[in-house]
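Q: After the sequence you'll find the predicted model.
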Amino acid sequence: MALPHPVTRFVGRTQELADIRAAQATSRLVTLVGPGGVGKTRLAIEAARTSTGEDEQWFVDLASLTDPDRVLPVIADTLGAPAHTLDALAPRITDRTTLVVLDNAEHLVGAVAAVASGLLLRSPRVRILVTSREPLRLPGETVVTVAPMITADALTVFRERAADARGGEALGDEDVFEEICESLDAIPLALELTAARLDVLSGPELLEAVREGGGADVRRSGEARQLSVDNAVRWSVDLLTPAQRDLLVQLSRFAGGFPEEAVLGICDVDDDDPSAVLARLVDKSLVAVSRGEAGDRRFRLLDAVKHAAAALDPGDPEWFDQHRSWLADFAARTGPLTRTHAAREVNALLDLLRPDLRLALDNSIAAGDRLTAVRLAGSQAHHWFVRGRLLDGIADIDRALAVPGELPPLLEADTSIGLMVLTYQTGDAQRTFELLERAYELAVRTGDATIPAVALARRAYATSIFGDGEAARGDMAAAAAYAEHAEDWARAEFLMCEGQMLRALGEGERALASLYASRKLSLAIGYSWMAGSASYVAGKVLTDQGRGAEAIEELREVTTTAFGEGDGASTLAGFHQMAAACALIGRSADGARIFGAVDRLGTRYGYNPVVAEGEDARRLRDLVAGRLSDGEYELEYRRGQRLEFADLFRLLETLPARGVSASA
């Protein structure tokens, strides 16, 4: 994930930031070490945010993990690797400067150290910033000790949180604030938790309470400072109302971050206004809140708070039953929205809830609840696809389907179609056809039109590639009949597959008509990936017809959009097709450079155009190479291998869109 966006102001830490920069100047592995609550995570985020030395930055929160074997998969997924191996991760970090922040590593030190060591060995351009209560103890590691805040900065933090607790007014008690900060060892988490009590206590009352419960006779050691945080957490929890304490305990059961709707849907709160109870926990700094890239509010419990709340948990199997039931409903409700204008927001929510979706799936499988397991896994198929998490998606859907029991035929059909998309992208043709057949049979049995339209259209396109035009046309005609009564997303997919089939059969103009119709419908409903796919295939048709400038114009928008959405593989696919169009407008040298760039950058995303496109890709390369001498092609190709995405887009700006005739 990208760096989180804290909602409170960053205060002080000038010397610590300077120490981190100095450490990073000489070491590629820097670990911030200090007691819980001292502000390591916030400091790491600020150090990354103010750094200008990286091409990419990634933030990996390890707090929710309990299994060391999950460390590598979570890091691989965050960085967009095509598989959960160090070798698959390597291309994402080998040819550009990358900063990876690994947060909350103390409970998984061995596994984190192994992955960090593997990344550092595979790329001289990767830098790793770790937060932990202890070092990784790797060769070359530089440890920066994070101490409590200096008095002036601690006072600033305390005043700001006090003002928040009192509705913007913190005057009248500042004469005791410094004593409170000193009693709390100026540890940020303890300061925030304690300042939140000024909503009901005066400054002198708060100081007395801190002195009674803070253990002021044992200070300054790391163990004592951790005790200071633990005391502040326990004290804050003890002062909660029964409803607030009960909700905090329930929140400690979440595996990761969560939106408010998950709290309202899963937790049982003995209060007329559960949102108000959650808001009070945020006010008291017991629940942290941040904003995602889409501006959505995200909640989570800090480790110290989660530990204290979990210690009070009597256990509640019914809560976990509701947890998996609600998440299955959520996945089933939001999964289809990944093909609509709400896709960005929905995909962000699914990312946020990923640890809990996995926990719910594990619990459903353990309970032998096949229906809930399949709803959880199958509904996320398109999300996994657009996030590039193909292998995870296949594995989880297979685990769900392996649970014994009956399923509603339409649910199994829909799950099979989603799984089919994932297996197709991994190159498993045999299973893809088997899933298509299974989905079609089940859906027809229920009288559904949407899934048969997609299944037959995809089979028709695949059949056309193998040269059986008659069978392909027959399947597509049958798909068209279903498509008349199908959902909009399925009609858009049918039209795109029809365009692909017609191109394979040499009917370019009819292919363009279907592809443009698919794009128009896809844009109308917000199915951006399908709109991009239709434009991409239209670019192929235009290239087939020698209409280079029109192909470039067709591919320009889809490539730019894909890059803006973080879809590197689709971006490179668009540029690869544009390279051939360059040859058609007399810019063959640019085409060769683009090929060089695509081949190098593609290793970051597991994208190899020759493997993905087969004979299509070879024809494009022959077209460009045929208009240059061998020496010219090799020279321009090598030049292209030095290009980054920014260079490709600058080159794109120089290419004409229309009005340029084909030339040699």
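A: Arrived safely, thanks for sending.
Q: contacts and neighbour counts: CA atoms only from here.
A: Noted.
Q: So which residues of the stretch 201-350 of the chain form strands?
A: Remark: strands assigned in the stretch 201-350 of the chain by DSSP state E, counting those that start in this stretch are 288-291, 297-300.
Q: among the ones you listed, which is the most enclosed?
A: Stretch with highest mean neighbour count among the strands of the stretch 201-350 of the chain: strand 297-300 (a mean of 19; mean count of other Cα atoms under 10 Å).
Q: And here is the other one:
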Amino acid sequence: MLAWRVLGPLEVLDGGTRIDLGGPLPRRLVATQLAAEGHAVSDDRLAEAMWDGEPPPQPAVALQAYVSRLRRALGRDTIVRSGAGYQLSPDPTDSTDAAEFVAAIGRGQAQLENGQQSAAVTTFTNALALWRGDPYADLPDAGTAGTRLRELREVAVEERLAARLGAGDAPNAVAELEAAVKAEPYRERRWALLILGLYRSGRQAEALAALRRVRALLADELGVDPGPDLQQLEQRVLGQDPQLLLAEPRPSPPTGHRLSKPISSFVGRERDVATLTNLLTQQRLVTLVGPAGVGKTRLTVEYTVARDDHDGPWFVRLADVQRPDVVVPAVAEAIGLAGVTGDPLPLVVRALAETESLLVLDNCEHLVDPVATLAIELLNACPGLTILATSREPLDVDGESVLQLAPLEAAAAVTLLVDRVRAMRPGWRPTDDELDEAHQLCAALDGVPLALELAAARTRTLSLGEITERLGNRFALLGSVPRGSLAPHATLETAIAWSVDLLSPTDRAFLLRLWPFEGGFSLDAAEAVWDGTGSALGSLSSLVSRSVVVADTTSAPARYRLLETIRAYCQATDPEPDATREAHAAWVRTLTARCPELMQGSRGGWYTRLLTHELPNLRAGIQHDLELAPNAALRSLGDLLWFWVRLGHTSECVRLIDTAVAAAVDPPKLEVFRALLAKMSAVYQAGDLVTAVAPRDEMYAIMDGATDPEDVRHLGYLTYYDAFARLALGDFEALRDRARAAIDIGERLGDPTIVATGRMLLGTGLADADLVRSARELAAAHEVSWAVTMADLLLGNVLLERYQTGDRSAASDAQAALHRAVESFRQQESPAFAQAACYASVRLLALTGDPLHAARLFAAVERHAARMGIQPDWMGARRVTTDDPLAGLDPDERRAAEQAGRELSWSAMVDEISVLTYIRPD
């Protein structure tokens, strides 16, 4: 069996004999695969590592040649093709000196926990002797794997020196500690060990001098004070605490009631604690699951320390257990069976069989199978035992109850952040602006407690606003987890990497393609960027169960999202970010291309809701195309005409279209026309009629002499949009001319939408309610839902004019038509058009019976119209003018009514207007 050495220049041994891999490039190829720790590595990533960003003209061909050469040296089946890359087989991860080193550190730490200081010194010494240089030294950048090993080596150096002090060898330890501090001057634990060693060696003045040195170093170089451990040690040295002279072994793992409550406050989890308490009174196996940094361990500790069991509870920390065969020994140690020889399972079962208490198995995600097997055995053999597990995924055991721990809600997240900042800056009281910054930072960090605590630590040097601004490089910004934390990982990045690295290669590759989605995504969207390996639904289900993707199944269709910190990790780790972003943009193009067809029909409301959900994704995809494919962006913006019009996103529509038109390169005339048509509609809605009609002549010129049916169809759209503009301008002669031209185009094309729209506009221009009704019937017969509802709006306005000119019988029909329009536009998710119908309905109310009530509703309509950036009366006719129907109101009563109206929500306003019945009989 081959042995792999990566703690220094790469070596591959076969029975103790070193294999010649043939030069630096094949060595980098093998080292890159070893650094992937069992996962397949794509061709592009291998080429990047081998040629350090400067691959040859045909890297795939060169790569195949090197793989063939390595197969001859290592064995034909050692490097296998996997998806779009290569993978070592069998997985060599457990056969590396890095794995041997990690296991040795675990043994040494266990020896320290049990007070075996001298044995721990030997174990750590042997572990450090495995190092021959920088890990994965052949690679320009070993990434997370190298960073993790280097950090663990620094920990091992400190653990070894702590063991020497604990064994009573302070004088010899001091010499090594001086060198260790010099090598890593910002690691406070080394300074603490050096100060303790000096003190125990009778060199108390030098211990105080070392304290002054580290305080000055941290202040001058980092602008911070020493951490709480060093500050406490300083007080003990100054007070000549006699306990400092004792060689104190590290306390053994907390068992029973000796598990202590953490020092920091516990915020925002009251409901979760209550739910967990209730579950554990009813279920014998509960698994607390959630994403990295969400606080599963902290919640478990808070619950556990509050119990008052006769036996236990027993807390088993599995984060440092790397092998399945160590799970049962770890449980044995936790329940007080240290030093057991042979198989410890029978002794564990015997010890727990007669108890009635709780066994906590913390951080199980990398050991799900052995932990599940153990849980089944213990629960079957120990009737009084209850098990609480924490994991990134369920154990999938029959009878298991799963409690999903979500990030903190907004208020609790801000409370936690403020609490932790106060710990860093005693006496700090946030201003209103700082509270706003705290809300923004909590939202950007998804309310994940670990991320919030790391952000709070940065407030020693940065303001909350500055931290939020710098989250583009969040992992470097947020830094390391403080000592004493319950978090099992040194940084937020390693915590996330831990979750991602536990995924199968297929699931991991799928996850890395999801980062471009803004605001979440559906299964259909995820399938659009899927690379075709395995099953998209299967991978997505796996990612949800492993707490790296969040699912919201209360909506239809279900939506999924990545926490922002996981998104940032995936973007930074994705081996092909440009291809991933292009796949997302291609999906957005497909989505927008369906808009013209679906938005005007019976499914218009559904598609509007869909696009509203996907608005952040639309913006991201269009922004990608504006940068790299402006012609495609122009096409998408034209496709979205009805979306912009219905939702009232007027200013955004204009800005994007102007950008796309300026950036497009020789675009087809139809694409330019459609984009200008969308812009015209948006500006018209906003009430800027002069600007809206400005490009009209240019657009007619574009389509001059058009014969292609699609071009002629769009000419018809322009013609009836021109008619709408004439309506708003009060130019009824031109309105009638344009409406007749639209009808003619629609009849030649056989397009019922254009014909019906032309007829309803002609009827409006002629004040002919019957002609508008006939247009409505035509639209209804062809299921053009938008045109049916628009006809109701125009019919209501025509009848309202007739009422104003003396036809009192028109009021009831006007009210019915406007009620239909309000309700139908709401169902179609068309707030801009609904706004126009609401305005006409309230005007009718003011004219027919209740001006004070109308004043209240006018204020509501105008407020929501201003919020959308549209004119509330943009669809109203201009033939009949009357005095202000509210002019006779008492000024104080009118102001009070208007203030009440401005407080109405959109939904409450529409609900009220849609059932108005204040028509005064005449």
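A: Happy to help now that I have it. Just so we're clear, the structure is a prediction, and the values are computed from it rather than from any experiment.
Q: quick one on the thing from earlier: quick one: closest of the strands of the stretch 201-350 of the first structure to residue 73 of the first structure.
A: strand 297-300 (21.5 Å; Cα to Cα).
Q: average offset between that closest one and the second structure?
A: Compared with the second structure after the fit, strand 297-300 of the first structure shows a mean deviation of 1.2 Å (mean Cα distance after the TM-score superposition for the first structure).
Q: Onto which residues of the second structure does that strand map?
A: Aligned by TM-score structural alignment, strand 297-300 of the first structure falls on residues 558-561 of the second structure.
Q: Name the residues that touch the matching stretch?
A: Applying Cα atoms under 8 Å, 6 or more residues apart in numbering, the external contacts of stretch 558-561 of the second structure come out as 517, 519-523, 549-553.
Q: Which of those residues lies at the shortest distance from residue 842 of the second structure?
A: Checking those against residue 842 of the second structure by Cα to Cα gives residue 519 as the nearest, at 36.3 Å.
Q: ok, for that closest one, nearest residue in space, not its chain neighbours?
A: residue 616 (5.8 Å; Cα to Cα, 6 or more residues apart in numbering).
Q: Hmm, that neighbour is touching residue 518, no?
A: Yes: here residue 616 of the second structure reaches residue 518: they are 5.3 Å apart, a contact under Cα atoms under 8 Å.
Q: Neighbour count for the two, which is higher?
A: Set residue 616 of the second structure next to residue 518 and count neighbours by other Cα atoms under 10 Å: residue 518 wins out with 19 against 14.
Q: how far away is the spatially most central residue of the second structure from residue 217 of the second structure?
A: Nearest to the geometric centre of the second structure sits residue 563, at 2.7 Å (Cα atoms, centre = their mean). Distance from residue 563 of the second structure to residue 217 of the second structure, counting by Cα to Cα, to the nearest Å: 37 Å.
Q: before we move on, what about residue 412 of the second structure?
A: Computed with Cα to Cα, the distance linking residue 412 of the second structure and residue 217 of the second structure is 36 Å.
Q: Please apply the same query to residue 494 of the second structure.
A: 28 Å.
Q: how about the strands in the second structure?
A: Using DSSP state E, the strands of the second structure run over residues 2-5, 11-14, 17-18, 41-42, 79-82, 85-88, 285-289, 314-317, 358-362, 386-391, 401-404, 550-552, 559-561.
Q: what about the ones you listed, which gets the closest to residue 576 of the second structure?
A: Residue 576 of the second structure lies closest to strand 41-42 among those, at 9.1 Å (Cα to Cα).
Q: What span of the first structure is the closest one aligned with?
A: Using TM-score structural alignment, strand 41-42 of the second structure corresponds to no residues of the first structure.
Q: Pretty sure residue 635 of the second structure sits against residue 673.
A: No: using Cα under 8 Å, residue 635 of the second structure makes no contact with residue 673, being 10.0 Å away.
Q: Trace residue 585 of the second structure over to the first structure, please.
A: Under the alignment (TM-score structural alignment), residue 585 of the second structure maps onto residue 324.
Q: Count residues in the vicinity of that match, would you?
A: Look at residue 324 of the first structure: counted by other Cα under 10 Å, it has 24 neighbours.
Q: Then residue 555 of the second structure?
A: Residue 555 of the second structure has 8 nearby residues by other Cα under 10 Å.
Q: what about it, distance to residue 920 of the second structure?
A: Taking Cα to Cα as the measure, residue 555 of the second structure falls 43 Å from residue 920 of the second structure.
Q: Where does stretch 89-105 of the first structure end up in the second structure?
A: Taking TM-score structural alignment, stretch 89-105 of the first structure hits no residues over in the second structure.
Q: how close does the aligned partner of the residue nearest to residue 519 of the second structure in the first structure get to residue 255 of the first structure?
A: Correspondence of residue 616 of the second structure to the first structure, assessed by TM-score structural alignment: residue 355. Look at residue 355 of the first structure and residue 255 of the first structure: by Cα to Cα, they are 6 Å apart.
Q: Also residue 370 of the first structure?
A: Going from residue 370 of the first structure to residue 255 of the first structure by Cα to Cα gives 22 Å.
Q: which of the residues in stretch 414-427 of the first structure are buried?
A: For stretch 414-427 of the first structure, burial by neighbour count (16 or more other Cα atoms under 10 Å) applies to 414-423.
Q: can these go into JSON lines with extra columns for distance to residue 492 of the first structure?
A: Converted to JSON lines, those look like this (distance: Cα to Cα, whole Å):
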{"residue": "414", "distance to residue 492 of the first structure": "17"}
{"residue": "415", "distance to residue 492 of the first structure": "19"}
{"residue": "416", "distance to residue 492 of the first structure": "19"}
{"residue": "417", "distance to residue 492 of the first structure": "15"}
{"residue": "418", "distance to residue 492 of the first structure": "16"}
{"residue": "419", "distance to residue 492 of the first structure": "19"}
{"residue": "420", "distance to residue 492 of the first structure": "18"}
{"residue": "421", "distance to residue 492 of the first structure": "15"}
{"residue": "422", "distance to residue 492 of the first structure": "19"}
{"residue": "423", "distance to residue 492 of the first structure": "21"}
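Q: Please consider this matter closed, and thank you.
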